[in-house]
Structures are given as structure tokens and as C-alpha cells.
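Student: no sequence for this one, just the structure:
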């Protein structure tokens, strides 16, 4: 699965659960190793996928196959990705913008461009590598690849992220995310003039059957997703929004904004193929507010992080138009 934007990170046990796909007509005849490589994380190599298939981790309608097996429409493809047991994620002196820290948790303001946690084929240079160097110890609930990580945001989304230093804190923060009691607000610059001053997008999200690395609004194999929006300012062909998450699905904000016809500025996956006017490297999306109850003291904590300089400059340019 992709590095996600707002979604709660599954536990190590959930990580080992099966992922399933139903083969569509347009995928009939495609090799299983190619199909899976495209469906999984960007850094997952075809060689790794082929090894998983050889090890029996992939099945088609319940039976094991070879990496060159050609899929048929209607078949159900299952994959069990084994948790890497022996891998050691190395602590690295990566600069961190620490907003809050105590013996139980840490809140950081993640810069755009920084991957949250290691994945298959991408083990270094992530936020987790930096956290291990800074904190020395993180909760072990999510295994060796994602210690301490309770939720995540995309590589090219900036903003606030919390991590747990021990299992008590991890469990408490994860429970709040599951109950939708964590206050998460994002600032986004989108294409077009959003006509309503505020509103709610209630539309289920699932894998895009045509682009398996992406997500879309769909009724098929989807999850309930709700995003609330408030218009902060309009700039003619662009609108600045505050977005509040009720649920936290993979790429939720990006998918929902595309769904209502106002994709994020700079979004390479869900934005327009050709962007006229303003240009930005990575989506103009910032996790600006994060509020939750402290897992040990129950004290409500809330933090704010200003939008990054590149996004601020873009907004200032639009104000002068």
C-alpha cells in the first residue's frame, strides 16, 4: 500500500492480513507478478513480488501459482505480505521540527518530501529513521518497519504527526484515531472556485480499478469516508480551504477534492495533467492542527503548525492577482 496521507497505521498483526483484488476485464491476461508490483507500494520491486509468489504468499482463487501466471477476469487474487522479522531500521541524524515531546509521545512538523516510515525497498532517510535517532526508543506495536507510528501523512504533504514512545501511549492514541476523536485540520489550496462556504463530502473510497496505486470514490470494496470543508479565501480560479477529517482513509483529502471537481494544486496523482498558472512541487496540503487527549494524563493537547514557506509564497502571489 502507498504511503498514506491521514490513515491510521495498522498494527503489525493487521499488516500480515491478506490484501485482495478481484481481476477486472481490462486486467485479464496480465502476469500476476506485474499486477501485484503495480498494485503495491512504489518501492516494492518485481523481484520481491516474484519471491513472495514463489513462497506461496500469493494465491489465485485459493491456489498457489507461478510468477508468470496470467490472470483471468473474475479471479480473486490474495496476497499475504510477511512482516520482515530480522530487518533493523537504522537510526539516522535527520533534522526534526519537534513541536512537543514528553516521555510518552512526540509531535513533529514533518516537511514536504519526507517519507514517514520505511517500506520494502526504501529503508533509509525516513521520519522513523530520524525519530529513532532522536528518541532512542519508540513503541513496538507496529513492528520493525514502523515503530511508534500511529498515523501518517503523504511524503509530499507537510504538517503535524504524532508518534508513540511506548505501547501504552500507542494504544491510547490509536484508540482515539479509531473513535474519530482526534482533531485533525488541514489547509489546502485547490483548483477552481468552490461555490459553497462550507460543506461535507461523504463518499466511500476504495482502490481505483484502472490505476491500482491510486484510490477513487467507489461503492465497490470501499470504506466509509467523510471530509468537512470550510472556505478560508477565494482567489478567482483557486480556493484556500480548511479541511477537517472525520475518517482517515488512504489519500482521503486528495480523492475527495478530485471527486468534487476541485483537486489540490500540485497533486501529481489526482490533480490535472496540465496546470495553468500556479506551480508547486507536491500537493498544496498541510496538516495544520492536531489535537488529542494525552494517553496517560487525559489532558487535552492541541498543536498548530503554520503552512510551509513554499505554500505561503504561493498564497501570497494569488492574493496580489
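Tutor: On my side now, so go ahead. As the structure is a prediction and not an experimental result, all values here were calculated from the model.

Student: CA atoms for contacts and neighbours, from now on please.
Tutor: Fine.

Student: could you pull out the helices for this structure?
Tutor: 12-15, 32-39, 46-54, 127-135, 167-178, 252-259, 309-319 (DSSP state H).

Student: ok, structure two:
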């Protein structure tokens, strides 16, 4: 195995043979006891190719990257509220944001945000480190969100967003039993003075928007949809689901009549993009909230 020492937050190893995770860690961490290595694994301090793994028998393949967080990094992670770090490298931090947490505060708001917490997290070990906003999620939407750790990465991604981003997948819990197994909604979106986005089937000078959806499961009350964005307009999924006749659960602004989740039924499940430094396509996933699945079961 090849060892690469990064900042004190994590040590990274490259796998050179097919092996299970626990034996690999025991080989890598010879100064630690077996029980100590097991504890590090159980606490979630180990990631494989950027994805946290706790299973002892997880199979590793040559070329994969295994990173081990220090105890201090693990402690910093535990201080985060409504934010879970999915992946971190020298250029990017990918998080899973919970519903109800602002991505970034407005000029008139001073409440806790994902941006502020990620900034505090990186500055706990490097006080001069800055964090840059790449994109945002609505306050009531949960899921995968990305920050840059330097301005060059931020500008590269923002200026070439449509070229770099290969997949934006959401999961939506909507009202009613969606009849079609799959479909595509194409329309023009415009925002009124009350900040509600309206969908028009004809070009009215708004922004052209395309949303693809696939029904995962449904019952008489709710449907669980996999939603792929071809364009990324403000409130696109919410406006398109209202137009389809199946508003997102909890979305009173866009036609919902129920709120059994006590939150918006919208989750950013996966983000796939070309990494600006490596040029390779990477994909990060935030697990679908279990309540979305249970509410839409037959």
C-alpha cells in the first residue's frame, strides 16, 4: 500500500491488492491495537473513495483510496448541526444538508447556515482557509451540496456548470398516485412579484426548463419519484410537479394540501460532475430519507 500524509485531519492510503477493509486497516495502522482500529472504523472515521464505510468486511480493490480521519477531525465533524460531510479533498467539500437549514444567509439574516458551519469546520485546523459557495439548495430541501475550498475551483465550476455537471438527481415525495411510470416536463418558468415560479407550456420570455421523472413506488396517497434535472432553474421541480398535478408533499406554495413529513418532500440524492483538478467524473450520494420511502409504500 502507498501512504500519503495530508493535513492532520486525515491520512490517505492507496489500495494495492484485493483485501477486506479491517485487515487492510490493521496492516496500515500497525501502531494501533485491533480494538482501537475497530473503534476508529465504528466511529465512522474511515472513508473509501470519499464515502464513509463502517463494515469490517467491506471489499477493497486495487487503486481505491482509503482515508482515515484523526480523532480531532472526527470531533470537528460531531460539532456540525444539520450537516454531514460526505467527502473532502484539497479543492472541495461535499455535504449532506438537512431540511430546515439555510445554505447561505441573506444580508438580513444571521441564523445558522451550512456555509457558516463548513467554514468553521475548515478553519478549526486552518484559520486562514476560506470556503466558497458553488451552488445552493432551498432551505427546506435536503441532500447533496458542494462547496469549493479555493476561488479557482469555484469559478471553474460556476463558469462551466453545464459542462462539468453530469447528473443532478433528486428524490421527490409527491401527493397522489402518479399514473405514468416515467415522463418529461418541458416548459418556460417565470417568477412573479410574490416570488412564486409559474410554468408555461409556451415561450413567454421565461427560462426554458426540462425535468425528467421516474416513479419508484406509490400508494393511493403518495408517490416517490426519481427526478433528473436537465436544466437547473429556481424552484424548477416544485413548479413542474404542480403543473403535473402532483405537488411536492409539504409544498403549500406550489399546491400541496398535506404536510405529513413536517418538511418539504424534496431531497438532492446524487450529484455527478467532472472534478476540476483530476478531470475524472465523481459521484456523491446522500441517502434518501427513510420517511420518504415508508410514506410511499403500498
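Tutor: Perfect, I can see it now. The shown structure was predicted, so the numbers you read here are calculated from the model rather than taken from an experiment.

Student: Packed most tightly, which of the helices of the first structure would that be?
Tutor: Stretch with highest mean neighbour count among the helices of the first structure: helix 252-259 (a mean of 23; mean count of other CA atoms under 10 Å).

Student: so that helix aligns onto which residues of the second structure?
Tutor: Under TM-score structural alignment, helix 252-259 of the first structure corresponds to residues 236-243 of the second structure.

Student: Is it possible to get CSV of the helices of the first structure that adds distance to residue 229 of the first structure?
Tutor: What follows is these, written out as CSV (distance: least, CA to CA, whole Å):
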stretch, distance to residue 229 of the first structure
helix 12-15, 31
helix 32-39, 30
helix 46-54, 39
helix 127-135, 28
helix 167-178, 19
helix 252-259, 10
helix 309-319, 18
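
Student: Which among the ones you listed is found nearest to residue 225 of the first structure?
Tutor: helix 252-259 (7.2 Å; CA to CA).

Student: and residue 23 of the second structure, how many residues sit next to it?
Tutor: 14 (other CA atoms under 10 Å).

Student: a strand runs through it, doesn't it?
Tutor: No - counting by DSSP: H, G, I helix; E, B strand; the rest coil, residue 23 of the second structure falls outside a strand, being helix.

Student: all strands in the stretch 101-250 of the first structure, in order from the N-terminus.
Tutor: Remark: strands assigned in the stretch 101-250 of the first structure by DSSP state E, counting those that start in this stretch are 105-110, 158-164, 183-191, 198-202, 205-207, 215-217, 222-223, 226-234, 238-245.

Student: Turn these into a markdown table, including distance to residue 293 of the first structure and mean neighbour count.
Tutor: What follows is these, written out as a markdown table (distance: least, CA to CA, whole Å; neighbours: other CA atoms under 10 Å):
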| stretch | distance to residue 293 of the first structure | mean neighbour count |
| --- | --- | --- |
| strand 105-110 | 12 | 22 |
| strand 158-164 | 12 | 26 |
| strand 183-191 | 10 | 24 |
| strand 198-202 | 25 | 14 |
| strand 205-207 | 28 | 22 |
| strand 215-217 | 31 | 23 |
| strand 222-223 | 26 | 18 |
| strand 226-234 | 22 | 18 |
| strand 238-245 | 17 | 22 |
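
Student: between those strands, which one is nearest to residue 138 of the first structure?
Tutor: strand 158-164 (6.1 Å).

Student: Between strand 105-110 and the closest one, find me the angle.
Tutor: Orientation of strand 158-164 of the first structure against strand 105-110 (axes from the mean of the first three to the mean of the last three CA atoms, to 10 degrees) gives an angle of 160 degrees.

Student: Isn't residue 114 of the first structure up against residue 159?
Tutor: No - at 10.7 Å, residue 114 of the first structure and residue 159 do not qualify as touching, with contact defined as CA atoms under 8 Å.

Student: which residues sit against the match of helix 252-259 of the first structure?
Tutor: 174, 185, 189, 197-199, 209, 211, 227, 247-248, 251, 254-255 (CA atoms under 8 Å, 6 or more residues apart in numbering).

Student: What of stretch 277-285 of the second structure?
Tutor: Under CA under 8 Å, 6+ apart, the answer for stretch 277-285 of the second structure is 51, 86-87, 91, 94, 144, 269-275.

Student: same deal with stretch 160-170 of the second structure?
Tutor: 157, 226-230, 266-275.

Student: Can you give the distance of that stretch from its chain's centre?
Tutor: Here stretch 160-170 of the second structure is found 13 Å from its chain centre; the criterion is CA atoms, centre = their mean, to the nearest Å.

Student: And it, end to end?
Tutor: 21 Å (CA to CA, to the nearest Å).

Student: What of stretch 289-298 of the second structure?
Tutor: Counting by CA to CA, you get 17 Å between the two ends of stretch 289-298 of the second structure.

Student: got it, and stretch 101-121 of the second structure?
Tutor: This stretch, stretch 101-121 of the second structure, spans 16 Å end to end (CA to CA).

Student: That one aligns to what range in the first structure?
Tutor: Using TM-score structural alignment, the residues of the first structure aligned to stretch 101-121 of the second structure are 114-134.

Student: Run the chain-centre distance for the matching stretch.
Tutor: 14 Å.

Student: cool, and stretch 200-211 of the second structure?
Tutor: Chain-centre distance of stretch 200-211 of the second structure: 27 Å, with CA atoms, centre = their mean.

Student: Quick check: end-to-end length of that stretch?
Tutor: Using CA to CA, the end-to-end distance of stretch 200-211 of the second structure comes out at 14 Å.

Student: cool, stretch 265-283 of the second structure as well?
Tutor: Terminal residues of stretch 265-283 of the second structure lie 22 Å apart, using CA to CA.
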